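> for reference, the sequence and a predicted model appear below.
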Amino acid sequence: MDPSMFFQGWAGIGRTLVVGVLAYASMVIALRISGKRTLAKLNAFDLVVTVALGSTLASILLSENIALAEGVTAIVVLIGCQYLVAFTSVRSKRVARAVRSEPTLLMRNGEVCRDALRRSRVTEAELGTVIRNSSTDDPSKTAAVILESDGSFSVIPKSEDGDADYSDAGLSA
């Protein structure tokens, strides 16, 4: 076993410390300037940017081939692109439709919306798991199950006075 896989010298550790602190500080500053929306994870596009930022930071820290200035530039480019897409999607419905998915109604008043399940690639068994993991563990007591645009599920229990109407909530079934 090669001992260099455990320790290659103090220079690499020193570089990681210095570059790590500076890259982290740069990313925090860039994120503060760009605003909370940058890491909101409201949809799949936001998640991709968040993962890309983490990957970029890791590359800056661990790759001696990437200079701090290049890494910080990459972080600023990703945050700038995210800011630009969020800015334009608020002002343009066309851009918003291109980068955002809408929530999908998977179950309404205890009845499964099979076409929505199929389009969302969710099985009835997975839907059952979501319901069992919620505060309402009985499908007949479930007003709605919604696949949110960020990939999470919302389970809405039926109210005590009857069924809820979600027909005007902007959900696709």
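Arrived safely, thanks for sending. Residues are numbered from 1 along each chain as shown.

> going forward, measure contacts and count neighbours with C-alpha atoms only.
Will do.

> residue 89 - nearest residue in space that isn't next to it in sequence?
residue 96 (4.2 Å; C-alpha to C-alpha, 6 or more residues apart in numbering).

> my read is that that neighbour contacts residue 102, right?
No - assessed by C-alpha atoms under 8 Å, residue 96 is found out of contact with residue 102, at 10.1 Å.

> structure B:
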Amino acid sequence: MNLYLDIIIRSVSVYFFMVIALRIFGKRELSQLNSADIVLILLISNSVQNAMVGSDTSLEGGIIAAFVLFLTNFILKKVIDKSPFIKELVVSKPQVLIHNGKIEFKTLAKLSITSDELDEAIREHGVENYKAVKLAMLEIDGNISIISGESALKQTHHKRKIHKTLNEL
């Protein structure tokens, strides 16, 4: 097989593997990387490098692999925008944590958000307790949004801290 075609096929395969793996293992809070997450990403990038370029260590091979990754990402984003089915598979949805002062405990458990984390987010938004929260959402970027107040709604954002160890990744 042509060496560059081989790099293209390998790069696309690795890209889709990484998208699927991130979806399965729940790393939707990529804006909230901790040191263990950064180490994991560095190690993964090193481990899949040879899978993409094989024995080719040339400048052209590296540029082709990088270009294919950018192009594949661009195409996937276009497909996600046009296909609700693919969007459902790849993109997570915002999750309701509190609705009209009532905590969604099942959602918190499913998302591994502790009551301490939720309390911290509420306090950081200047709200005294969860009963005053109209709506608290875990957004797709990992932020916790809080809408509170009675007549004048107040909205703020809280970046969720990820407290995962290497064993949990």
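Looks like it came in fine. These figures come from a predicted structure and were not determined experimentally.

> still on that earlier bit, what does the residue nearest to residue 89 of structure 1 align to in structure 2?
Aligning on TM-score structural alignment places residue 96 of structure 1 opposite residue 87 in structure 2.

> so how many other residues sit close to its match?
16 (other C-alpha atoms under 10 Å).

> next: residue 162 of structure 1.
By other C-alpha under 10 Å, 9 other residues sit near residue 162 of structure 1.

> give me every residue that touches it.
Residues near residue 162 of structure 1 by C-alpha atoms under 8 Å, 6 or more residues apart in numbering: none.

> do residue 12 of structure 1 as well
Residue 12 of structure 1 touches nothing, counting by C-alpha under 8 Å, 6+ apart.

> secondary structure element holding it?
Using DSSP states H and E, residue 12 of structure 1 maps to helix 10-34.

> residues in structure 2 aligned with that helix?
Using TM-score structural alignment, helix 10-34 of structure 1 finds no match anywhere in structure 2.

> elements contacting the helix or strand following that helix?
With elements assigned by DSSP H and E, the helix or strand that comes after helix 10-34 of structure 1 is helix 44-62. Helix 44-62 of structure 1 makes packing contacts with helix 10-34, helix 68-91 when contacts are defined by 3 or more C-alpha pairs under 8 Å, 6 or more residues apart in numbering; DSSP states H and E.

> tabulate the ones you listed (CSV), appending distance to residue 50 of structure 1.
What follows is these, written out as CSV (distance: least, C-alpha to C-alpha, whole Å):
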stretch, distance to residue 50 of structure 1
helix 10-34, 11
helix 68-91, 9
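
> so the residue nearest to residue 89 of structure 1, which of the three states?
helix (DSSP: H, G, I helix; E, B strand; the rest coil).

> quick revisit: can you tell me which of the helices and strands packed on helix 44-62 of structure 1 is most buried?
helix 68-91 (a mean of 17; mean count of other C-alpha atoms under 10 Å).

> distance check, the residue most central in space within structure 1 against residue 149 of structure 1.
Nearest to the geometric centre of structure 1 sits residue 47, at 3.0 Å (C-alpha atoms, centre = their mean). Distance of residue 47 of structure 1 to residue 149 of structure 1, given as C-alpha to C-alpha, to the nearest Å: 11 Å.

> residue 87 of structure 1 now?
18 Å.

> which helix or strand contains residue 106 of structure 1?
Counting by DSSP H and E, residue 106 of structure 1 is part of strand 104-108.

> please enumerate the helices of structure 2.
Secondary structure of structure 2, counting by DSSP state H: helices at 3-24, 35-53, 59-82, 84-90, 105-111, 115-124.

> identify all contacting residues around the third one.
Read that as helix 59-82 of structure 2. 4, 7-8, 11-12, 15, 52-53, 86-87, 90.

> from these, list just the buried residues.
Burial by neighbour count, 16 or more other C-alpha atoms under 10 Å: within the contacts of helix 59-82 of structure 2 this picks out 7-8, 11-12, 15, 52-53, 87, 90.

> those: which two are farthest apart?
With distances taken as C-alpha to C-alpha, the most widely separated pair in those is 53 and 87, at 29.1 Å.

> check which residues of stretch 94-108 of structure 2 are buried.
In stretch 94-108 of structure 2, counting by 16+ other C-alpha under 10 Å, buried: 95-99, 101, 103, 108.
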